[in-house]
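A.B. asks: Have a look; sequence and predicted model below, questions after that.
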Amino acid sequence: MAQEIFKTYFETAQGNYLFDAYFNIDHESTLSITEHPVQTGANVADHAFMQPNILSFEIGMSDVMIDVTYGGFQSFSNDSASRSVNAYKILRQLQSDRIMINVYTKLWNYTNMLIESLSASDSNETAYALKANVTLKELLVATVTTVKISERPQKTDLTNEGEQKVQEASALASFLD
């Protein structure tokens, strides 16, 4: 049986991005748990919540390799910048435009990620390449439903209004004093 080779890549509304090398990928998933005492028998889910996922990459791009993906890093702009420079420009653009990124890795698939930080060194070792650290953080998205509620409840034959007593105005006035 042939083993499927899993590729890590970024998926955006603008296209998919596959880097030449992934030196490190750090996955961080954190559950915040209350430090206050919890009553016996209480629902524990009410006292803990998930923090946004954080994903950190150390990626590499080479100017001597051919881009095998459609679009990719060759076509960022009309200038003649190299693949490594275009990759950096695309990452900066995704960050500044706050473009949501879905990231597919061997361990987990992440949705609604934004580039929180991007750092790259420029040295003689990276003259024809890019080595960058990219940190993505999940943007928690909630679905809100609006329900229209009338000011007065609808009365039906099954409505139980309780026992209704009429009070005299004088009795009510003495109660309010």
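C.D. replies: Right, received. Where do you want to start?
A.B. asks: hey, let's count contacts and neighbours off CA atoms from now on
C.D. replies: Fine.
A.B. asks: Can you give me every residue that contacts the nearest residue to L136 once chain neighbours are set aside?
C.D. replies: Distances taken as C-alpha to C-alpha, 6 or more residues apart in numbering place I115 nearest to L136, at 4.4 Å, with adjacent residues excluded. I115 makes contact with 91, 94-95, 98, 134-137 under the criterion C-alpha atoms under 8 Å, 6 or more residues apart in numbering.
A.B. asks: Second structure follows, compare the two:
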Amino acid sequence: MTVISNVVAVGQVALQYLSRNRKRGFDDGSGTFIIPDATIEEVHTDDMEITDHPVEQGATISDHAFKRHAEVIVTAGWSDSPNNSGLSTQLVGFAANSNSAVRAVIGAAEFAASAVGTIANIVNGTGAGSPSSAAYAELVSMQSNRTLFTIYTGKRMYQNMLIKSLATTTDQKTENSAVIRISFRQILMAQTQTVTVPDSSVMDNPQQNGATVNNGTQSLLPSPTYNANALPKFNSSGQQL
């Protein structure tokens, strides 16, 4: 196979990779797109709130309904094992299959990278800095910062989503991975606008829709003594007259 053929084949692999549909993941809108190694489960919830008004006789009256905020719970997994699905891995694999010398070099490099990663995890103690721990720490940080996400799932896309809760369990089966249950809830964004109120001199009824007027310091006045004669009267010893 010629060099030109190799370049063409590599270009085809790259084009196929870039033309794929966007994977499931979480986009924070600032250039960070979190893609789990595996999406285990997606639970979609859309509720309609129907108001109930009890009456003295007959069935409860329901005269209003409104849609509640969408919620989605994503159970995603991250592993500390090497990820073999990236474009760079595909290109390296293609090059290794083309030349035995390249295969030997790549094998030595992978072994060295694996050894360095293992030593780093031992030094860190509890796996800090591993891909699974880093993914969990990033999600916790984004939850604390109230980061708004655009969520891409297998069924639909959600906008303006906040992380409501995070839950993960570490045991003998998940020591070197992280299976995280992420609960997202949609929020409704409101836009405010500042307007200028015209002068009260051009208003038909400035007492009702005019601007606020500063009348200075006001003193309290004694309250009127309506029905004062109806109040009970007591003598000096506290007995009612």
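C.D. replies: Received the coordinates, thanks. This is a predicted model, so every value here is computed, not measured.
A.B. asks: for the residue in structure 2 that the residue nearest to L136 of structure 1 lines up against, helix, strand, or coil?
C.D. replies: For I115 of structure 1, the aligned position in structure 2 is I163, judged by TM-score structural alignment. Here I163 of structure 2 is recorded as strand under DSSP: H, G, I helix; E, B strand; the rest coil.
A.B. asks: Give me the subset of the contacts of I115 of structure 1 lying in helices.
C.D. replies: 91, 94-95 (DSSP state H).
A.B. asks: What is the nearest of these to D122 of structure 1?
C.D. replies: Distances from D122 of structure 1 to those, taken as C-alpha to C-alpha, are shortest for L91 (15.6 Å).
A.B. asks: ok, now how distant is the closest one from S32 of structure 1?
C.D. replies: Distance of L91 of structure 1 to S32 of structure 1, computed by C-alpha to C-alpha, to the nearest Å: 30 Å.
A.B. asks: Between these two, tell me which one has more neighbours.
C.D. replies: L91 (19 against 10; other C-alpha atoms under 10 Å).
A.B. asks: Please list all residues in contact with the more buried one.
C.D. replies: Neighbours of L91 of structure 1 in contact, by C-alpha under 8 Å, 6+ apart: 115, 118.
A.B. asks: Map it across to structure 2 for me.
C.D. replies: That one, L91 of structure 1, aligns with L139 by TM-score structural alignment.
A.B. asks: Where is the longest helix in structure 2?
C.D. replies: Secondary structure of structure 2 per DSSP H: the longest helix is helix 100-124.
A.B. asks: contacts for that helix?
C.D. replies: 92, 95-97, 127-130.
A.B. asks: which ones are touching L55 of structure 1?
C.D. replies: With C-alpha under 8 Å, 6+ apart, L55 of structure 1 has these contacts: 25-28, 135-137.
A.B. asks: one more time with 10 Å, if that's ok
C.D. replies: By C-alpha atoms under 10 Å, 6 or more residues apart in numbering, L55 of structure 1 lies in contact with 25-29, 103, 110, 113-116, 134-138.
A.B. asks: I'd guess it is in a helix, am I close?
C.D. replies: No: L55 of structure 1: not assigned to a helix; according to three-state DSSP it is strand.
A.B. asks: Mind jotting down where the helices sit in structure 2?
C.D. replies: 3-18, 87-98, 100-124, 131-144, 206-209.
A.B. asks: Can you list the buried residues in the first one?
C.D. replies: Neighbour-count burial for helix 3-18 of structure 2, with 16 or more other C-alpha atoms under 10 Å as criterion, is recorded at V10.
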